[in-house]
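S.K.: okay, sequence plus prediction incoming.
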Amino acid sequence: MNKCGFWGIAALICVFQIFTSIAHAEQGWPRTVQGANGSITLDHAPQRIVSTSVTLTGSLLAIDAPVIASGATAPNSRLADDQGFFRQWSDVAKKQHLQRLYIGEPNAEAVAAQAPDLIIVSATGNDSAIKLAEQFSAIAPTLVVNYDDKSWQDVVTLLGQASGHEAQAAQRIKAFDDREAALKKAITLPPQPVSAMVWNGGGRAVNLWTTASAQGKLLEQLGFTLATPPATVEQGHSMGQRKDIIQLSGENVASGLNGKTFLLFAADDKTTQSVLGNPFLAQNAAVQNKQVYELGVDSFRLDYYSASNLLARLEKLFVKS
């Protein structure tokens, strides 16, 4: 009598299942992954990942994770293609035949229709579906990721662990870090400190990146120093309590932007001209000295693709030929 308790074809199937189970365990499955709202346990490497966060989808694509569908933002905008997917990874999404779940408002039925074995949710931001996380958990294991206090490298490391694509995540990070280190040696920094921001609505509102943001972390790694508003400046909280941005509005914009250089994220040349021509900033040192630089429209949310584009722009701006 063999270990399975019987002979024949049934025994062969049983033995195969045993060896498959052993191989599965040796590859690290099942595994527990820690998310922003607690840990989840995954019995096997996911094959059908659904991302409810368009911000996190780029990180999944960057590590070749099997993401099959994603939430989207408004299509045909400065930031997004005709599907509502971010332009920096639009071509990759098309090659992977990525499906659009919905635009804007999360939809549990659309998620369930994809028969996912892992659902990714962002904890904060306009693309957060955190209110439906419990409902999603009834469909498939649901990992909540908080990206407002992490670099994009931290995010892909976590998603690599959840998807079983740790090696791909490590390769992406290593290649980027090598490029970043080379840029740091070559760069000539503009006047410091810098106010790194998203300039909204002609300057009526500004989101200032903090040292906790992915943008702030990248700049600091390159040697930039982030300016912080005076303690007397009031901050807005229309987007909730967030670690990655400081919201400035109205009269607080001029007093809160105290950097000697302005770095404009999610911006093009029109944004730069708007800042330089704003009468409330006419006495600002960065404006007077024309130390105002746009860093591309795709720098609003950093993933591997947009961060790589950002390095290229910083190199073009601040590396002397």
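M.R.: Good, I have the coordinates.

S.K.: C-alpha only now, for contacts and for neighbours.
M.R.: Fine.

S.K.: quick one, strands of the stretch 151-300 of the chain?
M.R.: Applying DSSP state E, counting those that start in this stretch to the stretch 151-300 of the chain gives strands spanning 194-200, 205-209, 245-249, 261-265, 292-294.

S.K.: take the one below as the second:
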Amino acid sequence: MKKGGLWGRVLLLCLLISGTAQASSAWPRTVAGAGGDVTLSQPPQRIVSTSVTLTGSLLAIDAPVIASGATAPNSRLADAQGFFRQWGDIARQRHVKRLYIGEPGAEAIAAEAPDLILVSATGNDSALKLASQLSAIAPTLVVNYDDKSWQEVVTLLGRVTGHEAQAARRISEFNAREAALKQAITLPPQPVSALVWNGEGRAVNVWTGESAQGRLLEQLGFTLALPPADAQQGHSMGQRKDIIQLSGENLASDLTGHTFLLFAGDDNTARSVLNNPFFAQHAAVTGRQVWALGTDTFRLDYYSASNLLTRLEKLFVKPL
């Protein structure tokens, strides 16, 4: 399919479904978070995000985030600022300040005079232990992103920031693009093992249908291949339902897909799997059906999910 044809349909769908949600002007408003309700008297103008994961969602809806925590800089996932690569340039353009790397500091947060502070309930970027202290500085909303799609996260953040219309527009545009891609895509051999390859000798994470990654693939028409029942006891820490951890001598047979889709990986990752003698006889390897979906796809926000659609289009939409 010609690119113009695909994007023409995207534009048409966007025009049909965008603009249906308008931001409410009712203030004050109360928003329910994972740590309790938060009430704001007016739209916030100085938002500090202690979660580098949530910062991308704030940027996606044009919320006034002025500062953010960061992760280790110059890594596979992060730029020189310690911001995720998929939105690092946007943060730079909007002059988002890096407050700290890793361990949060209440004094640094207070120095920014925020009128809203965001805290993640879980994950390596969680400042939950400081939530009570931070709430004395400004209204503090605790968000659990582990049990939500990126669409649900931006909807919640749109509500607390007064940017509902921007959140709805992002979701509508993405859904239209996803629908157009579903019509154009030629699926690789099914089912697929959607996984994170962490290197030889390390556990492999397989995405299930309860993960954001798995749901997106299924919405596009992919069929997920799950490991045999006796291998599924390897759920991460026995609690997570979005991934299944696999390791050991049965790894190759436990990955039952005819295609490997490698999340949080690049073309070097794909070559590593293709050249691994452990998988030499696997159908996905012998059929050369091993595809990398980008290093930014370990956790999906608007930007990384959009990049994922771009990668899938490049790989599986055939030009006329």
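M.R.: Looks like it arrived, so ask away. Since we're looking at a predicted model, the values are computed, not measured.

S.K.: can you add mean neighbour count and distance to Trp29 of the first structure and give the strands of the stretch 151-300 of the first structure back as TSV?
M.R.: Shown next, in TSV, are the strands of the stretch 151-300 of the first structure (neighbours: other C-alpha atoms under 10 Å; distance: least, C-alpha to C-alpha, whole Å):
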stretch	mean neighbour count	distance to Trp29 of the first structure
strand 194-200	23	42
strand 205-209	23	38
strand 245-249	22	37
strand 261-265	24	40
strand 292-294	23	45
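
S.K.: confirm Val33 of the first structure sits in a strand?
M.R.: Yes. According to DSSP: H, G, I helix; E, B strand; the rest coil, the state of Val33 of the first structure is that of a strand.

S.K.: buried residues in the longest helix anywhere in the second structure?
M.R.: Using DSSP state H to define each element, the second structure has its longest helix at helix 164-184. Residues 164-178, 180-182, 184 are the ones in helix 164-184 of the second structure that count as buried (16 or more other C-alpha atoms under 10 Å).

S.K.: still on that earlier bit, nearest to Asp117 of the first structure, of the strands of the stretch 151-300 of the first structure?
M.R.: strand 245-249 (32.9 Å; C-alpha to C-alpha).

S.K.: burial measure for whatever residue of the second structure lines up with Pro191 of the first structure, as a count.
M.R.: Under the alignment (TM-score structural alignment), Pro191 of the first structure pairs with Pro189 of the second structure. By other C-alpha atoms under 10 Å, the residues close to Pro189 of the second structure number 16.

S.K.: for Pro189 of the second structure, give me its contacts.
M.R.: Neighbour list for Pro189 of the second structure: 258-259, 289 [criterion: C-alpha atoms under 8 Å, 6 or more residues apart in numbering].

S.K.: okay if I get those residues as TSV plus distance to Asp266 of the second structure?
M.R.: Output for the contacts of Pro189 of the second structure, formatted as TSV (distance: C-alpha to C-alpha, whole Å):
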residue	distance to Asp266 of the second structure
His258	19
Thr259	16
Gln289	14
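
S.K.: can you pull out the helices in the stretch 51-200 of the second structure?
M.R.: Ranges of helices in the stretch 51-200 of the second structure, per DSSP state H, counting those that start in this stretch, are 52-60, 88-93, 106-110, 131-135, 150-161, 164-184.

S.K.: out of those, which gets nearest to Ala264 of the second structure?
M.R.: Using C-alpha to C-alpha, the helices of the stretch 51-200 of the second structure put helix 52-60 closest to Ala264 of the second structure, at 15.0 Å.

S.K.: post-alignment, that closest one versus the first structure, mean distance?
M.R.: For helix 52-60 of the second structure, the mean deviation from the first structure after alignment is 0.8 Å (mean C-alpha distance after the TM-score superposition for the first structure).

S.K.: quick one: neighbours of the aligned residue in the first structure for Leu77 of the second structure, just the number.
M.R.: In the first structure, the residue paired with Leu77 of the second structure is Leu79, using TM-score structural alignment. Using other C-alpha under 10 Å, Leu79 of the first structure is surrounded by 20 other residues.

S.K.: thinking Leu79 of the first structure is in contact with Arg87, fair?
M.R.: Yes. Assessed by C-alpha atoms under 8 Å, Leu79 of the first structure is found in contact with Arg87 at 6.1 Å.
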